[in-house]
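>>> coordinates only, sequence not included:
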C-alpha cells in the first residue's frame, strides 16, 4: 500500500468515526430522536443515519426492564 492510499484510508476511517461518534452522542447519550439527528447530519435517507448508530448495552437492558414490568 502506498502512502497516498494509507492517507486515503485514514481519512475515510476518520470521517466514519466522526459521524459514528456524532450519532452515538446525540442519539445514545442525549436521547435526541433519530429524525432530528438525520437533519443535523444532512442525510436525506434515515437509513443512512441509522447506519451510524449502535444500540448500547444499557439501552438493551433498559428495554428489557421496561418490557418485563409491563402487563
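Right, received. Where do you want to start? The shown structure was predicted, so the numbers you read here are calculated from the model rather than taken from an experiment. Residues are numbered from 1 along each chain as shown.

>>> Only C-alpha atoms from now on, for both contacts and neighbour counts.
Will do.

>>> so the nearest residue to residue 24 once chain neighbours are set aside, which of the three states?
Excluding the flanking residues, the one nearest residue 24 by CA to CA, 6 or more residues apart in numbering is residue 53, at 5.5 Å. Under DSSP: H, G, I helix; E, B strand; the rest coil, the three-state class of residue 53 is coil.

>>> you'd agree residue 53 is up against residue 25?
No: judged on CA atoms under 8 Å, residue 53 makes no contact with residue 25 at a distance of 9.2 Å.

>>> Comparing these two, which residue is more hemmed in?
A direct count of neighbours by other CA atoms under 10 Å for residue 53 and residue 25 places residue 53 higher, at 19 against 14.

>>> who are the neighbours in contact with the residue nearest to residue 24?
20, 23, 24, 27 (CA atoms under 8 Å, 6 or more residues apart in numbering).

>>> which of those tops the neighbour count?
Sorting the contacts of residue 53 by how many neighbours each has (other CA under 10 Å) puts residue 23 first, at 25 neighbours.

>>> take the one below as the second:
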C-alpha cells in the first residue's frame, strides 16, 4: 500500500477504500483512478503509472483483498505506521517514516521533480487549494538549494587543485 501511494499520491483512507470500480480505462487504453477524496470530497483523477499497475495485478486474486472489494489487503493506519517504523529501524532510516510520507514522495520525487506542473499535482492530490500543494514545492526548492551548494563546493575544490 505504501509503495502504491508513492506512485499515486492516495491517502491511507482513500487507498483502503480503493476498489476495482475506481479503475477506469480510457478510450486510449490508459487506466486511471477515479475517486472522490474522503477528506475533502474533491474528485480525484490519477493516471496509473506502470509501477502502480503492476502492484494492482499482483494483488488481483488475493483473497484478503477480494473479500470486501478493496484492491489491496488492508490493515489499520496505526498498524501500518508501526510496520513502517520497524522497516525504518531495520534499514537505518532516521526519518519518522509514516504512511503520509508516501503522499509526499508522490508530490515531490515522483511528480514535481520530474516536471509535472504544480496545478496537475494539486488536482491529483485532491487539494482544494493550490497553496496546500505549494508546501511540497518548498521541500523541492530546499533540496535543489542543497544540491546546488554541494555542486558549488565540488567545483570550488576542483578549481583549487
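Yep, it's here. It should be emphasised that the depicted structure is a prediction, and the values quoted were computed from it without experimental measurement.

>>> List the TM-score for the superposed pair.
Here the TM-score for the pair of chains, by TM-score structural alignment, normalised by the length of structure 1, is 0.55; 53 aligned residues with a CA RMSD of 3.0 Å.

>>> thinking again about what came up before, farthest-apart pair in the contacts of residue 53 of structure 1, please.
Using CA to CA, the two most remote members of the contacts of residue 53 of structure 1 are 20 and 27, lying 10.5 Å apart.

>>> wait, which of the contacts of residue 53 of structure 1 is closest to residue 47 of structure 1?
Using CA to CA, those come closest to residue 47 of structure 1 at residue 23, 12.6 Å.

>>> gap between the aligned partner of that closest one in structure 2 and residue 54 of structure 2?
Correspondence of residue 23 of structure 1 to structure 2, assessed by TM-score structural alignment: residue 107. According to CA to CA, to the nearest Å, residue 107 of structure 2 and residue 54 of structure 2 sit 20 Å apart.

>>> How about residue 101 of structure 2?
21 Å.

>>> who has more neighbours, the two?
Comparing residue 101 of structure 2 with residue 54 by other CA under 10 Å, the one with more neighbours is residue 101, at 17 against 13.

>>> Secondary structure element holding that one?
Secondary structure from DSSP states H and E places residue 101 of structure 2 in helix 100-105.

>>> Which is the succeeding secondary structure element to that helix?
Sequence order places helix 118-125 as the next helix or strand after helix 100-105 of structure 2, per DSSP H and E.

>>> rewinding a little: can the contacts of residue 53 of structure 1 go into JSON lines with extra columns for distance to residue 62 of structure 1?
Converted to JSON lines, the contacts of residue 53 of structure 1 look like this (distance: CA to CA, whole Å):
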{"residue": "20", "distance to residue 62 of structure 1": "22"}
{"residue": "23", "distance to residue 62 of structure 1": "20"}
{"residue": "24", "distance to residue 62 of structure 1": "17"}
{"residue": "27", "distance to residue 62 of structure 1": "15"}
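
>>> Tell me which residue of structure 1 lines up with residue 86 of structure 2.
Residue correspondence to structure 1 (TM-score structural alignment): residue 86 of structure 2 is left unmatched.

>>> Just the element for residue 86 of structure 2, please.
Assigned by DSSP H and E, residue 86 of structure 2 falls in helix 77-91.

>>> same check, this time on residue 54 of structure 2
Assigned by DSSP H and E, residue 54 of structure 2 belongs to helix 50-58.

>>> Which stretch of structure 1 is that helix matched to in the alignment?
On structure 1, no counterpart of helix 50-58 of structure 2 exists by TM-score structural alignment.
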